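Visitor: Here's my sequence, what's the structure:
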Amino acid sequence: MKLKKPYHSNDITHKYAAMAFRKKMHEYLDLPGTYHRRYPTEVVLRTMATGRMDELYSTKEGMLINLKEESDVVTEKTLAKLGKYKTFASFIYGMPLYTGVICLKNPKNFPKEYEISPTDIIRPKYYYFSQEKLWKNYDTIINKVEHNIELSEKEALHIAFVPKYISKKYSEYVTKSFSKLFKHAKIPDEKLKRDIAFILMTMILSNIDDETEQDQLLEAIDMDAYRDDMEEIVYSRYGDELERVKAENKKELAKKDKELAEKNKEITRLKTNFAKAIEEINARKDIPSKTKKLLISTVLKS
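Guide: Next up, the predicted model:
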């Protein structure tokens, strides 16, 4: 099965990668509670305006988590929007909501709270990966793998998330480095290693442009070893949806095949008519040869 860029949302590899990514990000950030299930992210406000959260899921302890990734500065306007999401989600699902913001810029001076109402104040928790810390985590992984030292769960997750949050200038280099050492990383929990492999796969497809290099790195992390597990898990969770999509695609292809056949039939009819018209023009004895050429040229251009 040819792996595709992450935007191919119907590819089962990326359905599982997205599912693994959410759960492992929850663990990586040490967010409260235990990840349980994801909820629709589209929001309809009282003004009938719509919005979309980056992530909305619940924990087994009965809390909603709205996790947002912000590449720019966070302002009061940002918090006002997050406040509206909080009001909507808490009302719809009847659970308290925790707001986390993953910041790509230092949040030191970002607003700490926003008053939705006198009795409802949103206080987001900011998560920031400094480049210094990311390089420190990178060096930790390189040194431990080179010396055959077992990785903790948090350290293992660095392999999945450092390539995502490191500066774009170095994301390709870091992705390649981690991909080449991944098979040698001592991660005792096979399920954890499998999930990290799926996330690292997404980083490869996101950060490496050359398809030949993509294939080499996917082979390096031994994706084929996890493929059967991946398909079994995805079909157990998304099987009905995947079969529905397949049926819809089959129906759509049949419709397109029918339309193409009709177009081909029309083209054949036109070619036959043109040939007949040209034959009739050539058969006329009362039309000068130059005029015939002009008429034939006109027919062929029509």
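Visitor: C-alpha only now, for contacts and for neighbours.
Guide: Fine.
Visitor: which residue ranges form the helices in the stretch 201-302 of the chain?
Guide: Secondary structure of the stretch 201-302 of the chain (DSSP state H, counting those that start in this stretch): helices at 211-220, 224-283, 289-301.
Visitor: of those helices, which approaches residue 64 most closely?
Guide: Among the helices of the stretch 201-302 of the chain, the nearest to residue 64 by Cα to Cα is helix 224-283 (21.1 Å).
Visitor: Tell me how far that closest one lies from the chain's centre.
Guide: 26 Å (Cα atoms, centre = their mean, to the nearest Å).
Visitor: quick one: that helix to helix 211-220, angle?
Guide: 150 degrees (axes from the mean of the first three to the mean of the last three Cα atoms, to 10 degrees).
Visitor: one step back: now render the helices of the stretch 201-302 of the chain as CSV, adding mean neighbour count.
Guide: As requested, those are exported to CSV (neighbours: other Cα atoms under 10 Å):
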stretch, mean neighbour count
helix 211-220, 16
helix 224-283, 13
helix 289-301, 13
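Visitor: Quick one: closest of these to residue 86.
Guide: helix 224-283 (27.7 Å).
Visitor: Residue 6 touches residue 200, doesn't it?
Guide: No: contact criterion Cα atoms under 8 Å: residue 6 and residue 200 do not qualify, at 11.7 Å.
Visitor: Here is the second sequence; please produce its structure so I can put it next to the first one:
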Amino acid sequence: MMKKHINNPYDYAFGILYTEFPKELHELLNIPGKFKRKSNVKVRLKNGKVLEMDSSYVVDSDFDELYEPAVVNLEHQSTPVDEEKIKIIGNYNIQQIADERLPPFNVIATHIDKEKSLQKYKRTPTNTTELYFIDLGEKNIQQRLNTVSNIVRTNEKHLTIKDALNLGIIVLFAPRDNARNITRKVLDLYMQIKHMPKKLEFTLYSVISAMINAYFDDEKEYDELINMINYETEDEIIDKFETEIRTQNKMKEVEQFANDAIEENKQLKAKIKELEKKLESK
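Guide: Next up is the predicted model:
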């Protein structure tokens, strides 16, 4: 078995799409509202721990589903939303309201049937965290794949940015029982696209490489696909990707160390209080 070198490839791939093309991602996912600007994604909890939202941005009303500006918390979910996750989303909302003075809008992008997720959580009698689900199930992904395939097949190799970005969405949200087959199709289409802007090429290369890392455990298969995508990608893009992966993995280690230290400090304080009570009783 091959050693994985990307820390949570699903979150990494989604993060690249959001970081590089937030407006286009918002529009491609058909989320209500009109994208305005990015917002803060860092969240500091009461216990001192720091968490990070998948994405956070401000939208204006579209007068269709959204009738006033809001701050969107767009989360990518590769597993059903459970009670722990929806509580965390509620904590994110507190940070967003403090940062933007706007109502929060919680959006979940997932390939999983929303009925398997917890959709609402009552925190207090007057405060409820509710989720808005974007259906990226098998039917939706197949439609996107067919659209991009048809464009490439008719020799329209100069795809729009949105058309090309659909490849990232397709491979990230691919049905897990068919993910390897879809990844190969996406890679084939990527290799046929010519004259991409550098930022777009970096984004698609990063997302597809991350998903190859996520879906292919067999080292021979993995090497085959990585060699294929590397052959069609400039060395500058590959080097940037590898540098970013090393940096992100290191940052994750540092954040984990800091959070572990906070937890140890919390436990130490609890032990000190317990000892003080015992001393007082004596």
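Visitor: now what about the TM-score between them?
Guide: The TM-score (TM-score structural alignment, normalised by the length of structure 2) is 0.61; 232 aligned residues with a Cα RMSD of 4.4 Å.
Visitor: Now residue 149 of structure 1. Nearest residue, chain neighbours left out?
Guide: residue 186 (6.7 Å; Cα to Cα, 6 or more residues apart in numbering).
Visitor: Same drill for residue 6 and residue 200 of structure 1, tell me which one is more crowded.
Guide: residue 200 (30 against 19; other Cα atoms under 10 Å).
Visitor: which position in structure 2 aligns with the more buried one?
Guide: Aligning on TM-score structural alignment places residue 200 of structure 1 opposite residue 208 in structure 2.
Visitor: average gap between the helix or strand its match falls within and structure 1?
Guide: Applying DSSP states H and E as the criterion places residue 208 of structure 2 in helix 198-215. With mean Cα distance after the TM-score superposition for structure 1, helix 198-215 of structure 2 departs from structure 1 by a mean of 1.6 Å once superposed.
Visitor: Give me the contacts around that helix.
Guide: 4-6, 9-10, 12-14, 16-17, 20, 161, 165, 167-168, 171-172, 179-180, 183, 186-187, 190, 222, 225-226, 229, 233, 237-238, 241 (Cα atoms under 8 Å, 6 or more residues apart in numbering).
Visitor: which stretches of the stretch 1-150 of structure 2 form helices?
Guide: 9-20, 22-28, 83-100, 138-153.
Visitor: Return the most buried member of those helices.
Guide: helix 9-20 (a mean of 20; mean count of other Cα atoms under 10 Å).
Visitor: contacting residues around that helix?
Guide: 6, 25, 54-55, 76, 78, 168, 172, 199, 203, 206-208, 210-211, 213-214.
Visitor: do the same with stretch 128-136 of structure 1
Guide: Under Cα under 8 Å, 6+ apart, the answer for stretch 128-136 of structure 1 is 102-107, 162, 165-167.
Visitor: how about those in TSV, adding distance to residue 115 of structure 1 and neighbour count?
Guide: Output for those, formatted as TSV (distance: Cα to Cα, whole Å; neighbours: other Cα atoms under 10 Å):
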residue	distance to residue 115 of structure 1	neighbour count
102	21	18
103	21	20
104	24	19
105	23	16
106	23	15
107	19	17
162	34	23
165	30	18
166	33	22
167	34	15
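Visitor: Residue 174 of structure 2 matches what in structure 1?
Guide: With TM-score structural alignment as the criterion, residue 174 of structure 2 matches residue 166.
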